[in-house]
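# What follows is a protein structure lacking sequence information:
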């Protein structure tokens, strides 16, 4: 294969790779029990995932699904039946539905048209009015033309036009989704993360009660976020523009991420959803870790979320001033042993309470962003790989030795490399390549994505 043929295969990588999709808007599906919300969700997403059963209250845990209509992405959140005056488990489900409304961009309010508006429906309408969110009224179970008169009676609820649908048969679902798209906020352009003079976006992540809000307040020089000894005080991300080091930064303080088995309980599910959204909107994440405690599974999972999202990363060890020499020694060993997938991340030791070493945070963030935006010229990159392959060729497997024929950097933010090879490169060799790339070009504070395009064998041309 000639170099010109490589150019044909490489074409188009750069422009597409640097475009980041913005977070999808959220559509919450609410209504009293057994009006067909989960059936409607299955109809919208085009597959049977939401549990459907003719028993009120089947949906208890909150579930979010990706959906698309007419090329527009959005996230559908299926909620449990909403009973405003409920008690016990029903009250917990109702509270989660309220939270869904708070966090949604649009609310789909589902009513059983065959039953008509009930006292519960009217109570829900009052709550929806107070929320100020756009509401699309869904008159479900309108299975034929004769039932459309039932749907028309729902005008009495006073929240706009009822949209007659049959979630079971799909009747009217297209018109309903058109109405949902009209109610959604204007679609944001794909994120390019180019520096247009606006503040750089920093997400503050960490376990509950690790000190994120205290750190935000110390950076701001005033109390802007609620600080409480009770874990999970922060539910919604709080965007704050703060002047540091002569620049304006936008910090996003997010709710703490709890253990997996707590994720789907109440507000914690939505904390996860909003934390992921905050990470999508951020360019760099500062993960705060309690230096007094051993690194926990939650800490490692949060760091993995940042790496998987392709964002720049800084790890800040809080309460460093409270450590004795023995704990510092063991912490260094924990870091070396457990943070093998993020040893490249800048580390700063701070005290959110006293402000100690806070001046080191901004240089670490700037270092991570610089690595995140680093591009290596193609000629220099291929010279690097030529030298690397000559000095350290891939091991021979099954009598064959795959080679790197050509390489290109497909994008930045984070740096993405495509290797055109004569065969499959083993994972260990790819890790070796990443390590050498970092040694040669830096990339401090950023994950690196390496993919292969394996040359297909071709028959001889006649």
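Here it is on my side, so go on. Small disclaimer: the values here were computed from a predicted structure and weren't measured.
# only C-alpha atoms for contact and neighbour calcs from this point on.
Noted.
# can you tell me how far residue 441 sits from residue 432?
Residue 441 is 14 Å from residue 432, where distance means CA to CA, to the nearest Å.
# now swap in residue 74 and tell me
39 Å.
# and the two? which has more neighbours close in?
The residue with more neighbours, out of residue 74 and residue 432, is residue 74; 19 against 12, by other CA atoms under 10 Å.
# Quickly note the distance from that one to residue 335.
Separation of residue 74 from residue 335 (CA to CA): 38 Å.
# now do residue 351
Taking CA to CA as the measure, residue 351 and residue 335 are separated by 18 Å.
# So for those two, which sits in the more crowded spot?
residue 351 (23 against 14).
# wait, what's in contact with the more buried one?
Counting by CA atoms under 8 Å, 6 or more residues apart in numbering, residue 351 makes contact with 215, 318-321, 357-358.
# Next one for the comparison:
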């Protein structure tokens, strides 16, 4: 498992300077969570932007605090490394700010840590009712190679800024594949999602803490499993439905929303706690979205032998309906079992990309329909007109019928597809049409 590297544009600034809304405006999608509460963003949030023939990562950092709490201090300790990795740095300043001591600290940090090859551009934000000549003279000293005046909320000046960015970027679309499949890491808070994310990347990318709900934002990186590249996404923990904090509730909804854009989901469970209702709900969400879940029992090394036996029996009982689901038992902290994901992803990739000809499918299922037809549904037995596969990721099949078939026969068809074509561990998309 290796991380793909392309040019990175890094945003730094004080809390509530509008960095998150600027990333959303430039990327034209909701990447960062926006809130009026300072430091809504808790980690480095990245997304890939493709514009014309250029491609780069744009990364939003939490606002720089003069007196950071435990989580922000963990993040700020990694700032120097983030600055060193960036191709281009955007110093984002609220044009109306008077917090010069905070700006001075960022200014000093940049001067000490940027090299001659790096460029810093200053972006004055919230300029919807502002003219350049009105700029407070106290802010002139924070202008580096060039300065831009934007309103990220109203998307004023953002296209001009984007043009300036693409001119300074060297990585082009030829250096990467056009599209990547996505893998979402989901699970309850403190199950070890971010620890697994870091282990897969071989770096401390996500902040890890015992504080429940540390991760709020969607953290995204591109990594390679063997010869295939994937966007891997660390999401906020999905707690019980009664979530009081509005930002955490929104973060949870974004986490579940990631399933719509993913082909595989790593469902991380704290093995000490076992599987409960919330985990089963997430499995159902995956299957409803036709996403293949991999159940990852994390912290397995902390269990005693009798606990392992009990958990395994519990898993077998709860997942009887989803007996095809792949289960891995790992320790994300020490890396035990994590390498097995390479083999699993490779096998799932083969299954998810399988195509079967219409001719072959019709020979198989006409014979099945003749030997073991469905029971009549409301007095009428459905006849098979034809069956076809219309998509992959996951393999998707359409059965055109002259009537309706009972649920038990739909399950029978699902099982025959799995047995015949070795769809051992993936979610299938099967539609029955009258």
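On my side now, so go ahead. Not measured: the values here are computed from a predicted model.
# tm score of chain vs chain?
Once superposed, the chains reach a TM-score of 0.59 (TM-score structural alignment, normalised by the length of structure 2), with 396 aligned residues with a CA RMSD of 6.5 Å.
# Map residue 314 of structure 2 onto structure 1.
Taking TM-score structural alignment, the alignment pairs residue 314 of structure 2 with residue 334 from structure 1.
# There's contact between that match and residue 295 in this structure, I believe.
Yes: counting by CA atoms under 8 Å, residue 295 is a contact partner of residue 334 of structure 1 at 7.0 Å.
# the more surrounded of these two?
residue 295 (16 against 13).
# The more buried one pairs with which position in structure 2?
In structure 2, residue 295 of structure 1 lands on residue 275 (TM-score structural alignment).
# what helix or strand does its match sit in?
Residue 275 of structure 2 belongs to no helix or strand when assigned by DSSP states H and E.
# Can you give me the distance of it to residue 179 of structure 2?
For residue 275 of structure 2, the distance to residue 179 of structure 2 - CA to CA - is 34 Å.
# ok, how many other residues are close to residue 403 of structure 1?
Residue 403 of structure 1 has 19 nearby residues by other CA under 10 Å.
# how close does residue 231 of structure 2 get to residue 193 of structure 2?
From residue 231 of structure 2 to residue 193 of structure 2 the distance is 15 Å (CA to CA).
# wait, residue 354 of structure 2
From residue 354 of structure 2 to residue 193 of structure 2 the distance is 29 Å (CA to CA).
# How about residue 61 of structure 2?
Residue 61 of structure 2 sits 20 Å away from residue 193 of structure 2, taking CA to CA as the criterion.
# Specify which residue of the two has the higher count of neighbours.
residue 193 (30 against 25).
# just checking, the more buried one touches residue 268?
Yes: using CA under 8 Å, residue 193 of structure 2 is in contact with residue 268, at 6.1 Å.
# which residues do these two both contact?
Joint contacts of residue 193 of structure 2 and residue 268 (CA under 8 Å, 6+ apart) are 185-187.
# right, and out of these, which lies closest to residue 226 of structure 2?
For these, the residue nearest residue 226 of structure 2 by CA to CA is residue 185; the value is 19.1 Å.
# Next, that closest one: secondary structure please.
Look at residue 185 of structure 2: counting by DSSP: H, G, I helix; E, B strand; the rest coil, its state is strand.
# which residues touch the nearest residue to residue 337 of structure 2 once chain neighbours are set aside?
In space, residue 337 of structure 2 comes closest to residue 330 once its chain neighbours are excluded; the distance is 4.7 Å by CA to CA, 6 or more residues apart in numbering. Applying CA under 8 Å, 6+ apart, we find residue 330 of structure 2 in contact with 296-301, 336-338.
# want to try CSV for the residues you listed, with neighbour count and secondary structure as columns?
As requested, the contacts of residue 330 of structure 2 are exported to CSV (neighbours: other CA atoms under 10 Å; DSSP: H, G, I helix; E, B strand; the rest coil):
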residue, neighbour count, secondary structure
296, 29, strand
297, 25, strand
298, 28, strand
299, 22, coil
300, 21, helix
301, 18, helix
336, 15, strand
337, 14, coil
338, 19, coil
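# which of those residues lies closest to residue 388 of structure 2?
residue 296 (33.3 Å).
# Was I right to think the closest one contacts residue 268?
Yes: counting by CA under 8 Å, residue 268 is a contact partner of residue 296 of structure 2 at 4.8 Å.
# Could you count how many residues lie near residue 385 of structure 2?
Residue 385 of structure 2: 12 neighbours (other CA under 10 Å).
# Give the next helix or strand downstream of the host helix or strand of it.
Per DSSP H and E, residue 385 of structure 2 falls inside strand 384-391. Of the helices and strands lying after strand 384-391 of structure 2 in sequence (DSSP H and E), the nearest is strand 396-401.
# mind listing what the match of residue 314 of structure 2 touches?
Residue 334 of structure 1 touches 294-295, counting by CA under 8 Å, 6+ apart.
# how close does it sit to residue 313 of structure 1?
Between residue 334 of structure 1 and residue 313 of structure 1 the computed distance is 18 Å (CA to CA).
# Counterpart of residue 445 of structure 1 over in structure 2?
Residue 445 of structure 1 maps onto residue 425 in structure 2, by TM-score structural alignment.
# Tell me if I am right that its match is in a strand.
No: counting by three-state DSSP, residue 425 of structure 2 falls outside a strand, being coil.
# What separation do you get for it and residue 330 of structure 2?
From residue 425 of structure 2 across to residue 330 of structure 2, the span is 18 Å (CA to CA).
# which residues of structure 1 fall in helices?
For structure 1, the helices defined by DSSP state H occupy 3-10, 13-17, 37-45, 89-103, 119-131, 148-152, 173-183, 212-220, 267-281, 297-309, 325-338, 361-372, 378-391, 427-441.
# residues in contact with the fifth one?
Residues lying outside helix 119-131 of structure 1 but in contact with it, judged by CA under 8 Å, 6+ apart, are 31-32, 82-84, 101-102, 111, 135, 157, 159.
# possible to save those residues as TSV with distance to residue 396 of structure 1 and neighbour count?
TSV is the format used below for the contacts of helix 119-131 of structure 1 (distance: CA to CA, whole Å; neighbours: other CA atoms under 10 Å):
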residue	distance to residue 396 of structure 1	neighbour count
31	62	27
32	64	24
82	63	26
83	66	21
84	67	19
101	58	27
102	58	18
111	66	28
135	63	24
157	73	16
159	70	17
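# Looking at those residues, spot the one nearest residue 328 of structure 1.
Using CA to CA, residue 102 comes nearest to residue 328 of structure 1 of those, at 42.6 Å.
# and the closest one, what does it touch?
residue 131.
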